[in-house]
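# Quick check, what structure comes out for this input:
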Amino acid sequence: MLIDAHCHLDLPDFDADRKAVIERARAAGVGHFVVPGTTCKRWANVLALGERSDVSVCLGLHPYFVDEHRDGDLVALERALDEHAEVVAVGECGIDARFADSWDAQWILFDAQLRIAKARDLPVVIHCVRANDQVAKRLRQLDLPAGGLIHAFAGSPEQARQFLDLGFVLGLGGALTHARAKRLHRAVASLPDDGYVLETDSPDMPLAGHRGERNEPARLTEVCRAVAALRGQGEAQVAEESSATARRSFRLT
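Sure thing, here's the model as predicted:
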C-alpha cells in the first residue's frame, strides 16, 4: 500500500469530485493520505477529512499565505492541537525565499510553530523553498525530538544529509520526474532506504507529462516508479519502504 504523505485534498480544487479522486487513488494502490493545513480558516475542512480512517491530518500556517494569517492564529493553533489529539503533525509551515518581502514575517511565524511542535512532541511538515541551509541551521539550533518532513525536497545530496542527520525525512514528488532535475536525481539516489516518503502535493507539483493538469494522489504510482528507477530498486520495495517511513514519521497506526 502506498501512502501519499502530503496532499491537499481539502482544497476547493477537489470540491466537485473529491470522492472520485480518492477512489481513483485507492484503485491505483494508494491507501492512505496525509493532509496538511495551510490557513486557520481551512483547518475545519482538514479536520473534517480527518474523520475518514484513510486520512491523517496536520495543522499549520503556510508561508505562502502570510498576508492572510492573523495575530490570533498561533493561539488558535495551540488550542486546536490541544483539542484534536488526532492531528499527527504541525504544518504545513516553513520558509519560501521566493517572497523576499515577507521574509521576516515568515521566520517569525515559522519559529513560533517549531516551538509549538517541540512543546507537544509533534513532528513538523516543512515547506522549504530556496532556503535549505538556513532552515537546517534553525532546526539544528532548536533540536526537535520528533523530527518531521521536509516537503517537496529539491536540494543537493549534501543538503539531504543535513536534514537526515537532524531526524527529518524528505518528501519526494513530481519535481523528480523532470529530466532537468539532475541535482535532485543525485540526491534521491543517495538517500538511505528509510530517509524518504512519497507525496503528490495535489493539486500542485505536476509530474512530467502532466503540465497544466490538476495533480491528484493516483499519480503517486508514477512518483514511485520514478524513484525506483533512480535508486535501481523495484517499485514494490520503494512502496513498502516509503510507506513504512511515513508510518514511523507520523506515528500512524
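
# going forward, measure contacts and count neighbours with C-alpha atoms only.
Will do.

# quick one, helices of the stretch 101-250 of the chain?
Using DSSP state H, counting those that start in this stretch, the helices found in the stretch 101-250 of the chain span residues 103-119, 132-142, 157-165, 182-190, 220-231, 235-250.

# Would you mind giving those as TSV with mean neighbour count added?
Output for the helices of the stretch 101-250 of the chain, formatted as TSV (neighbours: other C-alpha atoms under 10 Å):
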stretch	mean neighbour count
helix 103-119	18
helix 132-142	15
helix 157-165	18
helix 182-190	18
helix 220-231	20
helix 235-250	20
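
# would you turn these into a markdown table with distance to residue 89?
Putting these into a markdown table (distance: least, C-alpha to C-alpha, whole Å) gives the following:
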| stretch | distance to residue 89 |
| --- | --- |
| helix 103-119 | 8 |
| helix 132-142 | 16 |
| helix 157-165 | 17 |
| helix 182-190 | 24 |
| helix 220-231 | 21 |
| helix 235-250 | 7 |
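
# Can you tell me which of those helices is nearest to residue 21?
helix 220-231 (12.4 Å; C-alpha to C-alpha).

# so what does that closest one touch, helix or strand wise?
Applying 3 or more C-alpha pairs under 8 Å, 6 or more residues apart in numbering; DSSP states H and E, one finds that helix 220-231 contacts strand 2-4, helix 182-190, strand 196-198, helix 235-250.

# try 10 Å this time
strand 2-4, strand 168-172, helix 182-190, strand 196-198, helix 235-250 (3 or more C-alpha pairs under 10 Å, 6 or more residues apart in numbering; DSSP states H and E).

# Taking helix 182-190 as reference, get the angle to it.
80 degrees (axes from the mean of the first three to the mean of the last three C-alpha atoms, to 10 degrees).

# what separates helix 220-231 from the chain centre, distance-wise?
Distance of helix 220-231 from the chain centroid (C-alpha atoms, centre = their mean, to the nearest Å) equals 17 Å.

# do stretch 91-111 as well
Taking mean C-alpha positions (C-alpha atoms, centre = their mean), stretch 91-111 and its chain are 16 Å apart.

# Stretch 14-31 too?
That offset, for stretch 14-31, works out to 19 Å (C-alpha atoms, centre = their mean).

# Span of it from start to end?
With C-alpha to C-alpha, to the nearest Å as the measure, stretch 14-31 spans 18 Å from end to end.

# Here is a second sequence; please produce its structure as well for comparison:
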Amino acid sequence: MFTDSHCHLTFDELHNRLDAVLAEMHSAQVHQALCICTTMEEFSSVQSLAAGHAHLWATVGVHPDNEEVLEPSVEDLVKASGQPKVVAIGETGLDYYQMDERKGGRTVSDLDWQRERFRTHIRAARLTRLPMVIHTRAASADTLAILREEGECGDGSSAGGVFHCFTETREVARAALDMGFYISFSGILTFRNASDLREVAQWVPEDRLLIETDSPYLAPVPYRGKTNSPAYVPYVARQLADLRGTSAQAIGELTTVNFHRLFARTAASNQQ
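I've put the predicted structure just below:
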C-alpha cells in the first residue's frame, strides 16, 4: 500500500479525468491520498471530493503565493476545519521564489502579506490541534523563524505538521525535525540533479518520512515533464528504497503508518 500525502485532485489536469485517475491509483496500489486546498474559494470542492471517497482526505488553507484571493481569518480556518474529512491546515508557508531585487522586482519587505497569512494559519492550527502542511521555497530561514515565534518549538503545545515537497538542506531538515515536523519527498528526488536532496532523504529518520506527488506537478522519472498523478507515488518510494537499502513496499508501508500518525483524524474518519 502507498499513500500520496500531497496532491491536487481538484486542479483541472486531474479533475477533468478524475475517474481514470482514481482507477490508476488503485492499479498502482496507491490506496489513499490527501487532497490539498490552495484557496478558500477552492475549499468546498476539495472537501466535497474527500467527503465522497473513503480513501481521500482534505486540508483547508491558502497557498502562500496566491494573490488576489479571499484572505482567511483564523476563525475562517477553524470553522472550515470542522468539516468532515478535513485533517490539516494548509497548504501554508512562504514562497520568495519570484522575487528579483536585482531587477527592481519585489523584495522581502513587499511580502509582509505572506508572512501575516502564514501566522494566521499557524494560529488556526494551534487552536484546532491540527497539523500544518508547510510550503517553503527560497524562504526557509523566515519560515523557521516565524514557526518559532509562533510557538512551534517541538514541545507538547506545538501543532506540528509536514514540510512538503522538501528541497532544502540537511540543516533545514534538522531544524524542522527538531520542531516535531515530518519531511515529505516528491518526484524531485528522482531527478538527475537532485543528488544533494537524495543525501538528505537517506538521512531523515524513517518515522518522520512521507512521500507525495504534488500532482499534477513534478512527475518523477520516467514521466518527468508529463502531467503527474497520485499513481506515480510508488516511483518516489522506489527511489527512497534504493537510497535506504530496503524495498518500495516497505517504504510504502512505513510512510502510510507515518501518514496516519501525523494526520490523526484520518484514522478516526476510517472508524466512522
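
# List the TM-score for the superposed pair.
The TM-score (TM-score structural alignment, normalised by the length of structure 1) is 0.94; 251 aligned residues with a C-alpha RMSD of 1.6 Å.

# that older thread, so which of the helices and strands packed on helix 220-231 of structure 1 is nearest residue 46 of structure 1?
Nearest of those (C-alpha to C-alpha): strand 2-4, 15.3 Å.

# Can you give me the buried ones in the helix or strand following the closest one?
With elements assigned by DSSP states H and E, the helix or strand that comes after strand 2-4 of structure 1 is helix 18-27. Residues of helix 18-27 of structure 1 classed as buried by neighbour count (16 or more other C-alpha atoms under 10 Å): 18, 21-26.

# Ok, stretch 80-94 of structure 2 next?
80-81, 83, 85-94.

# Export those residues to JSON lines and append columns for secondary structure and distance to residue 228 of structure 2.
Below are the buried residues of stretch 80-94 of structure 2 laid out as JSON lines (DSSP: H, G, I helix; E, B strand; the rest coil; distance: C-alpha to C-alpha, whole Å):
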{"residue": "80", "secondary structure": "helix", "distance to residue 228 of structure 2": "28"}
{"residue": "81", "secondary structure": "helix", "distance to residue 228 of structure 2": "27"}
{"residue": "83", "secondary structure": "coil", "distance to residue 228 of structure 2": "28"}
{"residue": "85", "secondary structure": "coil", "distance to residue 228 of structure 2": "24"}
{"residue": "86", "secondary structure": "strand", "distance to residue 228 of structure 2": "23"}
{"residue": "87", "secondary structure": "strand", "distance to residue 228 of structure 2": "23"}
{"residue": "88", "secondary structure": "strand", "distance to residue 228 of structure 2": "23"}
{"residue": "89", "secondary structure": "strand", "distance to residue 228 of structure 2": "23"}
{"residue": "90", "secondary structure": "strand", "distance to residue 228 of structure 2": "21"}
{"residue": "91", "secondary structure": "strand", "distance to residue 228 of structure 2": "18"}
{"residue": "92", "secondary structure": "strand", "distance to residue 228 of structure 2": "21"}
{"residue": "93", "secondary structure": "strand", "distance to residue 228 of structure 2": "23"}
{"residue": "94", "secondary structure": "strand", "distance to residue 228 of structure 2": "23"}
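
# Would you mind giving these as JSON lines with distance to residue 35 of structure 2 added?
Compiled in JSON lines, the buried residues of stretch 80-94 of structure 2 are given as follows (distance: C-alpha to C-alpha, whole Å):
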{"residue": "80", "distance to residue 35 of structure 2": "15"}
{"residue": "81", "distance to residue 35 of structure 2": "14"}
{"residue": "83", "distance to residue 35 of structure 2": "14"}
{"residue": "85", "distance to residue 35 of structure 2": "10"}
{"residue": "86", "distance to residue 35 of structure 2": "9"}
{"residue": "87", "distance to residue 35 of structure 2": "10"}
{"residue": "88", "distance to residue 35 of structure 2": "10"}
{"residue": "89", "distance to residue 35 of structure 2": "12"}
{"residue": "90", "distance to residue 35 of structure 2": "11"}
{"residue": "91", "distance to residue 35 of structure 2": "10"}
{"residue": "92", "distance to residue 35 of structure 2": "14"}
{"residue": "93", "distance to residue 35 of structure 2": "17"}
{"residue": "94", "distance to residue 35 of structure 2": "20"}
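
# If we only consider the residues you listed, which is nearest to residue 215 of structure 2?
For those, the nearest to residue 215 of structure 2 is residue 91 (13.8 Å; C-alpha to C-alpha).

# ok, now which ones touch the residue nearest the centre of structure 2?
Closest to where the C-alpha atoms of structure 2 average out (C-alpha atoms, centre = their mean) is residue 164, at 3.8 Å. By C-alpha atoms under 10 Å, 6 or more residues apart in numbering, the contact list for residue 164 of structure 2 reads 5-6, 91, 132-136, 182-186, 210-214.

# ok, so what distance separates the equivalent of residue 177 of structure 1 over in structure 2 from residue 221 of structure 2?
Using TM-score structural alignment, the partner of residue 177 of structure 1 in structure 2 is residue 190. Here residue 190 of structure 2 is placed at a distance of 6 Å from residue 221 of structure 2 (C-alpha to C-alpha).

# higher neighbour count, these two?
The neighbour comparison of residue 190 of structure 2 against residue 221 (other C-alpha atoms under 10 Å) goes to residue 190, with 23 against 18.

# does that one really touch residue 213, like I thought?
No. Using C-alpha atoms under 10 Å, residue 190 of structure 2 is not in contact with residue 213; the gap is 11.6 Å.

# Quick check: neighbours shared by the two?
219-220, 235-236.
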